[in-house]
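1. model this:
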Amino acid sequence: MRPDGPRDPVAGSDDGPSAPYPIRLSGPVIKGFGRGSKELGIPTANIPAEGLDEYPDLSVGVYYGVVALDPARFAYEDDAPILPAVLSIGYNPFYKNKTKSIEIHIMPPLSAPSPTATADGPVTFHKLPDFYGTPLRLLILGYIRPEFDYVSLDALVEDIRVDCEVARRSLQRPAYASYLAAGRADEEDVRGQTSWLTGFES
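-> Presented below is the predicted three-dimensional model:
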């Protein structure tokens, strides 16, 4: 069960990602368990979990990072090539999944208002049109927390809402925000990562 007590507002060092991050994962967006949008109201983009074979020591849990979708298949309305994301890797103890999955919730640009900023009233999560089959690339930049079981669906949704806010605040720090600035990053290693992220073949 999730431990009691307040959550940390950010995750990871203010100096930027440290080993083993950034971690690269990619694949076509596939159908998941069908619960994200329908039952939880939290749209997710799932990609095949086989890419995790390259990272056998990666813990299950919740992470934050940045994603890009192949613009030949999906164009974001604000023409933002890289978007912030929060994701889970694991088995989701609340649902007792038997297979490991990668479930990515793509958030709006950090310059846009956050739909998950407050728990007052109905909670809404960012939703994009369906893009099954679209190639997706993901850079994991940090770890937020382990997986937990929950006493109720509402408790699970609230913790995911907080995950979104932790991810947003973590990515707003300068050392992480540079990963969202395709073609404008100052450091060579960050430019290399964002070039890979957006380097879809036409």
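
2. contacts and neighbour counts: CA atoms only from here.
-> Fine.

3. Which SSE is immediately downstream of the strand of greatest length in the chain?
-> Looking across the chain with DSSP state E, the single longest strand is strand 135-145. Using DSSP states H and E, the helix or strand that follows strand 135-145 in sequence is helix 153-172.

4. For that following helix, what is the distance to the chain centroid?
-> The chain centroid and the centroid of helix 153-172 are separated by 11 Å under C-alpha atoms, centre = their mean, to the nearest Å.

5. buried set for that helix?
-> 156-157, 160-172 (16 or more other C-alpha atoms under 10 Å).

6. what about the helices in the chain?
-> Secondary structure of the chain, counting by DSSP state H: helices at 153-172, 174-177, 188-198.

7. Tell me which of the ones you listed sits nearest to L87.
-> Set against L87 and scored by C-alpha to C-alpha, the helices of the chain come closest in helix 153-172, at 8.9 Å.

8. what's near enough to touch the most centrally placed residue in the chain?
-> By C-alpha atoms, centre = their mean, the chain has its centre lying nearest to V86, at 2.4 Å. For V86, the contact set (C-alpha atoms under 8 Å, 6 or more residues apart in numbering) comprises 62-65, 104-107, 163-164, 167.

9. ok, I104 touching G90?
-> No. Contact criterion C-alpha atoms under 8 Å: I104 and G90 do not qualify, at 11.7 Å.

10. before we move on, the earlier item: out of the helices of the chain, flag the one nearest P48.
-> helix 188-198 (17.0 Å).

11. circling back to that earlier point, do you know how far the residue nearest to the centre of the chain is from P43?
-> Distance of V86 to P43, computed by C-alpha to C-alpha, to the nearest Å: 11 Å.

12. shared neighbours of the two, anything?
-> H105.

13. and the residue nearest to V190 when sequence neighbours are not counted, what does it touch?
-> In this structure, V190 finds its nearest non-sequential neighbour in Y179, 6.4 Å apart by C-alpha to C-alpha, 6 or more residues apart in numbering. Contact analysis of Y179 by C-alpha under 8 Å, 6+ apart lists 66, 185, 190-191, 193-194.

14. Please provide the structure for the following sequence as well, for comparison with the first:
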Amino acid sequence: MYNYISTALAIVRTTLEIAEAQRALARCGPAAPSSLGNDLQLRCWEGSIATLPAYQGPADLIVVVEGIEDVQAQLLAGSLLLKPGGHLLWAVPSSMAGAGFALTDAVHAAGKGLPMRLTALGCHHALFQVPEGYALPSGPLSVRGSVISGHGRGSRQLGFPTANIDPAALPEAFHALALGVYFGWARVDNGAGIHPAVMNVGKSPTFEDADPKLSVETHIMHTFDRDFYGKELHVMILGYLRPELKFSGLDALVARIEKDVGLARTQLASSRWLKCQAHMINER
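-> I've put the predicted structure just below:
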């Protein structure tokens, strides 16, 4: 599965299951060579992956040996801790494996809408992978629309101004996307500047007064000297970072947006996505 693994985490219910996680890791590939002469050590967390501190990640590989309760929450938490290209191996504890538990239906339902794809499925385990570069499965998707007024929360409450476009005017392929956070390149009014951008497609569940209608909000990582309502916004959507989440408050939401923006900047600096920026430049 992997040529090298540099960081691996195991999430277990009890210390008795650490050996199961170690055996799973051994099947996944050799550890990355270390200039310090240190061998890979499997870091273990006893408890639910939902309570795993964020500083434990990101990881190349996460081995989850938990119960079957709330599989979706476990897979979501794992997807947010993986590096691009990383794998999550979700396994049923051996105590349940002998009870004839089948993982198939639970995994297919729980994995829907997450930023990773199912690559292998057995009776008692499932293997997922976050795509390299968080790439969309169907490839880059270009969308265009006139900038409309929104609720003003992005700039006023969050510190991340956004340009909104009407989802009704967007192509059918766009509406097949899961609700969540994406990144790509953005250009306003066919101008020369093509800038990094993060796009949220969703219904703003953190806000109590949120409009139940779908909104498409793009934060462009550039300082503009004037508003551009009514101008055409062209966004080339390249990657999917995470599903839309409901946060406990504004501080938690802002912290996550900051992380999303950081991830997007890092990915867009790669040669893979810089080629897409060059393609947009040549479209003018």
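
15. Give the aligned equivalent of L241 of the second structure in the first structure.
-> The equivalent of L241 of the second structure in the first structure is I144 (alignment by TM-score structural alignment).

16. and what of Y229 of the second structure?
-> By TM-score structural alignment, Y229 of the second structure lines up with Y132.

17. Does that match touch I30 like I think?
-> Yes. Y132 of the first structure is within contact range of I30, at 5.7 Å (criterion: C-alpha under 8 Å).

18. one step back: including neighbour count and distance to P48 of the first structure, could the contacts of Y179 of the first structure go into JSON lines?
-> JSON lines is the format used below for these (neighbours: other C-alpha atoms under 10 Å; distance: C-alpha to C-alpha, whole Å):
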{"residue": "V66", "neighbour count": "26", "distance to P48 of the first structure": "17"}
{"residue": "A185", "neighbour count": "18", "distance to P48 of the first structure": "29"}
{"residue": "V190", "neighbour count": "21", "distance to P48 of the first structure": "25"}
{"residue": "R191", "neighbour count": "18", "distance to P48 of the first structure": "26"}
{"residue": "Q193", "neighbour count": "18", "distance to P48 of the first structure": "21"}
{"residue": "T194", "neighbour count": "25", "distance to P48 of the first structure": "21"}
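
19. how about a markdown table for those, with distance to G16 of the first structure added?
-> Output for the contacts of Y179 of the first structure, formatted as a markdown table (distance: C-alpha to C-alpha, whole Å):
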| residue | distance to G16 of the first structure |
| --- | --- |
| V66 | 14 |
| A185 | 13 |
| V190 | 10 |
| R191 | 14 |
| Q193 | 13 |
| T194 | 15 |
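
20. and K38 of the first structure, what pairs with it in the second structure?
-> In the second structure, K38 of the first structure lands on R156 (TM-score structural alignment).

21. quick one: its match and D227 of the second structure, what's the gap?
-> 15 Å.

22. Likewise for G159 of the second structure?
-> For G159 of the second structure, the distance to D227 of the second structure - C-alpha to C-alpha - is 16 Å.

23. Between these two, which is the more surrounded one?
-> G159 (12 against 9; other C-alpha atoms under 10 Å).

24. show me the residues around the more buried one that make contact.
-> Applying C-alpha under 8 Å, 6+ apart, no residues contact G159 of the second structure.

25. Next: the one 5 residues further on.
-> With C-alpha under 8 Å, 6+ apart as the criterion, the residues that contact N164 of the second structure are 147-150, 215-218.

26. Then Y21 of the first structure?
-> 140-142.

27. Quick one: map it onto the second structure.
-> Using TM-score structural alignment, Y21 of the first structure sits opposite G139 in the second structure.

28. hang on, the earlier thing: across to the second structure, which of the contacts of Y21 of the first structure hold up?
-> Checked against the second structure using both residues aligned by TM-score structural alignment, their matches' C-alpha atoms under 8 Å, the contacts of Y21 of the first structure keep these contacts: L141.

29. Let me see the contact set for the match of K38 of the first structure.
-> Counted by C-alpha under 8 Å, 6+ apart, R156 of the second structure has zero contacts.

30. Could you report the separation of it from Q129 of the second structure?
-> Applying C-alpha to C-alpha, the value for R156 of the second structure to Q129 of the second structure is 37 Å.

31. swap in A169 of the second structure?
-> In terms of C-alpha to C-alpha, A169 of the second structure sits 32 Å off from Q129 of the second structure.

32. Run through the residues that contact the aligned partner of P48 of the first structure in the second structure.
-> Counting by TM-score structural alignment, P48 of the first structure lines up with D166 in the second structure. By C-alpha under 8 Å, 6+ apart, the contact set of D166 of the second structure is 145-148, 215-216.
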